[in-house]
Structure formats: C-alpha cells, structure tokens
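Undergrad: Okay, structure incoming, though there's no sequence with it:
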C-alpha cells in the first residue's frame, strides 16, 4: 500500500505557532499578513488605530519560533532563546521593526521581543541570546500600545485617549496642621552643627525641631530643661507662626525648615535621617529581626527586613529599611506634605550598602503602582498616628505636626491601568538582581 503525502511534525508545529500569532493579532483588531516564502520573516502585523479603526500604515515584521517542548532554561517564570547568527544579522539589517515570537501552540502560550531594541546592547548582541520574562513579555491580551510604541515611537499614527469614566485618584499629598506659635531665642552659636555639639554635651535627648535665622534660634517649644538650653541666650519671644509668612521667599524657606525639622523630631525615635538623600528610614531592630507595620487591619508591610544570600541562605546579603522622602508645599495658602516612599539598604542594620544604587534600580523596576500606593498609605497611617506597629511607638509620642488623610481627586477621565503596567514592564523586562550575587564587604 503506497504512502500518501505527509506533513512533518516540525512543519505542523510551525504552522500552529503562526496560527496562534494570527489569532492574537486579530483579537487586538490588527491585521496579520502571512508570507508564503520564509526568508527569516514569517509575516507582518499591520496596526489599526483602535480609536478610529483605520489602518495606520505601521508594520512590524515577525519571526515565529514554535515548540511543543520546553525552550532552553525554561521555568515557570522565564526561558531563553539562542538566535542563529545569520538570522540575527538579517533581522538587524531590516528597516522595519522585527519581533521574535516564541510560542507553545498546544498550550496557547506566546512571548515576544523587539529584536533591534533588545540587541542594541553590545553585550546582548555578542551573546545572540534573548532572555524571556514570561510575565512582562507575554503576547496575550491587548498589547497594542506597546506595539505602536515599537512601530511608531514618535506617536504620529496613534495617540491614546483617556477613557470617559468616573475615577477617584488618590494622591501622595497629606494636609498638615502646624502649631499656631513658635519660640524665638537669641542664638549662642551660628551653625546648626554647633547646636548639635552643645546638645550632645548636655547628655539630654537631642532635639531636631529648631532652625537658625537672623541670629535667632527658632523652635516649636520652650528649650528650658532640654538639650537646646545651652544653645540660646536669654528669654524667648513667642511669635505667631503666621508672622513667618510675610510674602518674602526667605520667610517661607524658614518655615519649611522648621516644618522639616519638626517632621524629623516627630519620627526620631524610630527613624534615622540620611542627610545626603534627605530621607528618613526605619532603624534596625535591636536583634536585627524583621519588623512590620499594619496598614489596613489585616495587611502587614515590612519596614525592616534581612535578605538572605541566594548562594547561602543561612547568611544575610543585606538589610532593607523602608524609607521616606518628603516635601512641604504651600498650595493656595494650604500646607501639604508630599510623600515619596524610598528604601535604605544596610550591610549590618546600620552602615549603608555600597550596592544601594543597584538595589534601588532593581526594586524600582519591579515595583508597580499598587506597591508604591501601599507604601504611601503606610507612611500616611504612621504620620496620622494610627496604631499599626508591633510596638506602636509612633502613636505614643506627642507630635508637633498633625496630618490628615491622603488627598483624593474626582475625575471624569480614566486610564487603562493594565496597559500602563505592561508598557512600564516592557521598557526593561529584565531583573538586574537576578543574574548574580552582589559581593558585599563589611
């Protein structure tokens, strides 16, 4: 009995991979054009403007690599693909963007990378390897904004428009109420560091809530029987805080300094100050054990935590401290504090890690809006004096400043958060801390 025509298994898998791309492209309302002759490109995507339905004359070339087996190094999160050098040379010479799409057609999974952008890095070009992150590089759902960003980086063919819908936006602004009066003394010294030197000599608790201006030491409460007593001469005058705002730039700067120092004083028991970064951060616990803060009754956020070495989980690589940068703003004669969450990294709970820049770069690439919002809400709760820590030290101390709730705004326009998230992730899908251990030295 003669054998009929057969289609090889590899050809069948290849066709299935192209069919999956066609399906995903059509689901986004774009046009797929398949090539009948494959010379390193399997087809093109012609993008349609979703706002108008018109084809945009923006094209993306696509090379499909499909497999029913795992790709090299494949895990639940990632894999890599080693490009043929001749294919890579061909793709890099193209005047149109080239997308490499790797897929498992049977599982309905596909991932993509923009070749020219990815291999603009000489080290990547030399390796010929694409490292795929399955979450950030997935070809699933509507990734039109990212495709337009690749095909038309100047935005001439497609300008996204905010949706018409009601939304409440939560800002990072906290209303602040300050004392009605301040105390003004003749200063015994002219430099802030000299004030601190005198305070240390007193053996009393050091105070941050002061500033020097015009030969006077201004503070939010009397200095008698405190460490500041040795830094002043004579009796004080008690002045209205509003008198500092006489409309001159100097007066507002003085008030902002007083507010900044009151802020430091209010959080002094639990937070250290990083002068160069103008940031407060949680101090280490006495035994270097983790510490958390309750943000919503059931959800705890870490404010101090040791991180183990990947190569030796029994050893600590670094300690991460929740931190905060802030700015006091006078908006239409109302005062607000703008909160910007940050982090401090130490090698022993105290001394700053020399890899702080790398750690910060890594976490800012990985953290998205919900995480930043959670940190902002946590600091807002701390500043409002709400219970939350295991020891609740913040709520036990008398505060100089009082804070309200985060300011919200109502709007009739909204954005697609999922698209913004995907676009942010697409900018650099790699984790800079994933490829190796940073060697910390004490």
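TA: Looks like it arrived, so ask away. Only a predicted model underlies this, so the values are computations on that prediction, with no experimental measurement involved.
Undergrad: hey, let's count contacts and neighbours off CA atoms from now on
TA: Will do.
Undergrad: Now do residue 319 against residue 348, distance only.
TA: 7 Å (Cα to Cα, to the nearest Å).
Undergrad: Using the three-state scheme, assign the spatially most central residue of the chain.
TA: Central residue of the chain (Cα atoms, centre = their mean): residue 364, 3.6 Å from the mean position. Three-state call for residue 364 (DSSP: H, G, I helix; E, B strand; the rest coil): helix.
Undergrad: which ones are touching it?
TA: Not one residue lies near residue 364 by Cα atoms under 8 Å, 6 or more residues apart in numbering.
Undergrad: tell me what the top strand by length along the chain is packed against?
TA: Counting by DSSP state E, the longest strand found in the chain is strand 316-331. Applying 3 or more Cα pairs under 8 Å, 6 or more residues apart in numbering; DSSP states H and E, one finds that strand 316-331 makes contact with helix 249-266, strand 279-282, strand 300-308, strand 334-346.
Undergrad: mind putting the ones you listed in JSON lines, mean neighbour count included?
TA: Supplementary listing: the helices and strands packed on strand 316-331 in JSON lines, determined by neighbours: other Cα atoms under 10 Å:
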{"stretch": "helix 249-266", "mean neighbour count": "18"}
{"stretch": "strand 279-282", "mean neighbour count": "24"}
{"stretch": "strand 300-308", "mean neighbour count": "18"}
{"stretch": "strand 334-346", "mean neighbour count": "20"}
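Undergrad: Turn those into TSV, columns for distance to residue 119.
TA: Below are the helices and strands packed on strand 316-331 laid out as TSV (distance: least, Cα to Cα, whole Å):
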stretch	distance to residue 119
helix 249-266	46
strand 279-282	37
strand 300-308	33
strand 334-346	32
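Undergrad: Count residues in the vicinity of residue 226, would you?
TA: Residues lying near residue 226 (other Cα atoms under 10 Å) number 15.
Undergrad: okay, pairing it with this:
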C-alpha cells in the first residue's frame, strides 16, 4: 500500500506556514518543532526591531487549523473555543508562555490567546474577541509582554512595534492678501448689530472693537456699509494686522478668523458662542445624519448626528452631535487652526439638553486613538473643502472663500503605542473603556 498524506496534514501545514509568515512579518523569529512535538508547533523568539538583535525571550505556539465553517457561538464580534484537557495540562507545565493561534483557511483569519494564564481551574473554554485578538503585527507588544516575569523587578523589554504614522490636529491657514479696516460710529459689534439688521445683504464675519472695523471683505459692498465710516475704509496688507504683536490686533485676528470659519461652514455647522463649540447641524427633529469624507485611504462616512430613543415612553432620549473646539494660534509667521474633537447634546436635534455633562462623561472617559484620529481627519476634510472655490453651472456668482486650509505632513513615529497593550495590563482599563466615537448606534 502506497504512502498517503491526508488532507488534514496538508491543512495543518498550511496553517502553520501562514502563522510563521505573520511572525516573520512582525519581525520576530520562528522555529518549527517538527514531527516530535506534543503540544507546541513552534517557538517564537522576540527580536529588537531597531537593532535586529534576538532578545532571548521565548514563547511556544500551538496552531489549530480549520478549513471553513463557524467557531462555537461565533458572531460578528466574538466566538468561543474549547481546549482539550490533555493540551491544557501539558501547557500548564511549560516553563515558557504558550499561545494558541486559530487559523481558518476559508477567510485566512487568525486569532490568538495566551493559554498559560488565561484559563483557571477546570475551565477550558476560551472566549475570543475579533477586534482585539487578531494575530497580526499589531499584536507584537501584547505578545512580548507575556515573556516578562513580573515578579522580577527591573526587567525591561524594548517596544516591539515598528512605528506608526501620526496626524497633527493642526491646519495651516492661508490668509487673504488684503484686510479692510475703517473707523466706525459704534464702539463694539454688539452696539452695531441693531443698526446692521435694518439693512439687506448682511453678514457677520467682521469685528468692531474700540470703534475700529476689521474684515476680509469690502464692507461697502454689503449691509455693513451702515456700520462703518465710508470715507475711512481702506484695504491694507493683511500682515500689518495679522502679524502685529499688539494684543488688540492678535485678538481681532483670532475673532475674525473664527467668524470667517463660521460663515464658510454654515451649511454644515452651527456655532455655540457660550461654549465656543462648532457642531454638526441636525436635518430634522430626531433625525440622524452622516457625513461623507475622504480618509487617509479612501472615502468613508461617519454618523455625525445620532438620535437615541428614550427607554421611557416620553419621546426622544437625546441627540448626539459631533462637535469640535477650533482654536487659532499664531506660530512664528504663520497662523494655524487647532482641532479639538468634542460632542454636543440636544433633546431633539435643536433644543439643548438639560444635562449634557452626564451624557458627555460616559463618552469621554477614554478616547481611543483610532476614533479620535478619525474625527480629526473628518474635521480636516470639512475645513479644507470649505476653502475650495468650485464654481458650477448654478453658482457662477458664488464668491471665493476667504480662507484656505492646508493639512500638515504626516509624522512617522519611531515606535507605536498600541492601545491593546495597556488595555490588557491596566487594571482600570475596563472601567475606563468608552464606546467608540464613531459608533453606528442611534435611530432614524
């Protein structure tokens, strides 16, 4: 009878080869045990990604391969796996950490767990989280942490991730070449508004302070002609005001920038003067809405207004709006806009919620890096788009935006700080954990 290699043997070899590839892509070393293994298919040795030096830190790997089909109690977020008693008994006697990696050929997914310390007593059931237990290079620091003997003080393990890109929550502002100044019969903007609203074609992206009017547009062409001394209007180089070190000029420039952004984004955003907060507008009472934008990779969308129904029978619970505090900073000879993501809460999309602090507390205990990064990217896209002048068939007379915005280059960090690493070791991680800023909850 001729020798045979079973499909099960081939599948096992495919699984171990796939896992070995991931280990090597992570920057670690992988040594296959061969035929004389009794519960560990291979050994991983950690390696310093900067120097390339092996670290002498070892852990065992057991690969369990399957062709297709679902795991026990599998859904979109998790599944379970039952360990064999003999395997568990063997791993518990090991003097190095042991991980189990489940590989499925049909979708080429791989998930892992530490089997040395994550099951207690007679318990043999492992619960896998599809979000945090993926076996890929991002799990490097979590895997490395298993090799540290926490009973020995002073043990050091260098960061094992190779680094990541970081976006800066700043936008460079391109100012108009000219700024208009004039004297005004009114001492402040508050004094001038009652007269302004008596006239047509009004706008509010201007500043009056100490009887001086400042704007990026010619006030004689709008209703603002009623609140300036017309014979005193002149256009000057923007640098004379925006880059002057006088405190009044700095204050006027920051106020003017904020008012100009408010006008440029008025179709999407509302501004709360009391809270100094920009937030996405609702499209209707108790209605959710999404905003499409270009991320670093492709076009995506975020639910920027989410309506949540009340658990009681008294109507809507609340509406959550994505929001941001936009600050203006002058650094050297340039102006920048600083984006600080936040939230705004209403009862129906329009009326302010009576207890926003209580709702905000649950959302802001812990802002995950990926979620905050997504919000910053979204706000950057909105602001950059607001500064573009795209004239179509029906808006030929539409004036060009007064401000343009530019993204800053992405910074390459030498080391990454994966949230999953501290999330598993910080004893307060669970109680601090908040929902994702871009959760797809809500109704409508």
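TA: Cool, got the structure. Nothing here was measured: the structure is a model prediction, and the numbers come from that model.
Undergrad: before we move on, back to that, which one of the helices and strands packed on strand 316-331 of structure 1 lies nearest to residue 56 of structure 1?
TA: Smallest distance to residue 56 of structure 1 across these (Cα to Cα): 39.8 Å, for strand 334-346.
Undergrad: Now that closest one on structure 2. Mean distance?
TA: For strand 334-346 of structure 1, the mean distance to aligned residues of structure 2 following superposition is 4.6 Å (mean Cα distance after the TM-score superposition for structure 1).
Undergrad: quick one: residue 346 of structure 2 and residue 357 touch, right?
TA: No - using Cα atoms under 8 Å as the test, residue 346 of structure 2 is too far from residue 357 to be in contact (11.7 Å).
Undergrad: what sits against the residue nearest to residue 176 of structure 2 when sequence neighbours are not counted?
TA: Leaving aside its sequence neighbours, residue 176 of structure 2 sits nearest to residue 402 (Cα to Cα, 6 or more residues apart in numbering; 6.3 Å). With contact set as Cα under 8 Å, 6+ apart, residue 402 of structure 2 has these partners: 175, 176, 216, 260, 387.
Undergrad: What count of nearby residues applies to the first one?
TA: For residue 175 of structure 2, the number of neighbouring residues by other Cα under 10 Å comes to 18.
Undergrad: Quick one: map it onto structure 1.
TA: Using TM-score structural alignment as the criterion, residue 175 of structure 2 maps onto residue 177 of structure 1.
Undergrad: Tell me how far its match lies from residue 170 of structure 1.
TA: According to Cα to Cα, residue 177 of structure 1 stands 20 Å off from residue 170 of structure 1.
Undergrad: next one: residue 336 of structure 1
TA: With Cα to Cα as the criterion, residue 336 of structure 1 and residue 170 of structure 1 are 14 Å apart.
Undergrad: again with residue 145 of structure 1
TA: Between residue 145 of structure 1 and residue 170 of structure 1 the computed distance is 25 Å (Cα to Cα).
Undergrad: Equivalent analysis for residue 9 of structure 1, please.
TA: On the measure of Cα to Cα, residue 9 of structure 1 and residue 170 of structure 1 end up 54 Å apart.
Undergrad: And residue 356 of structure 1, by the same measure?
TA: 29 Å.
Undergrad: Neighbour count for these two, which is higher?
TA: Neighbours per residue, other Cα under 10 Å: of residue 356 of structure 1 and residue 170, the larger number sits with residue 356, 17 against 13.
Undergrad: preserved in structure 1, out of the contacts of residue 402 of structure 2?
TA: Among the contacts of residue 402 of structure 2, the contacts conserved in structure 1 (both residues aligned by TM-score structural alignment, their matches' Cα atoms under 8 Å) are 175, 176, 260.
Undergrad: Double-check that residue 110 of structure 1 belongs to a strand.
TA: Yes - counting by three-state DSSP, residue 110 of structure 1 is part of a strand.
Undergrad: so it makes contact with residue 138?
TA: Yes - Residue 110 of structure 1 is in contact with residue 138 according to Cα under 8 Å; the separation is 6.1 Å.
Undergrad: related to what we said a few turns ago, just the contacts of residue 402 of structure 2: which are in helices?
TA: residue 260 (DSSP state H).
Undergrad: Can you add distance to residue 65 of structure 2 and give the contacts of residue 402 of structure 2 back as CSV?
TA: What follows is the contacts of residue 402 of structure 2, written out as CSV (distance: Cα to Cα, whole Å):
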residue, distance to residue 65 of structure 2
175, 60
176, 62
216, 66
260, 59
387, 53
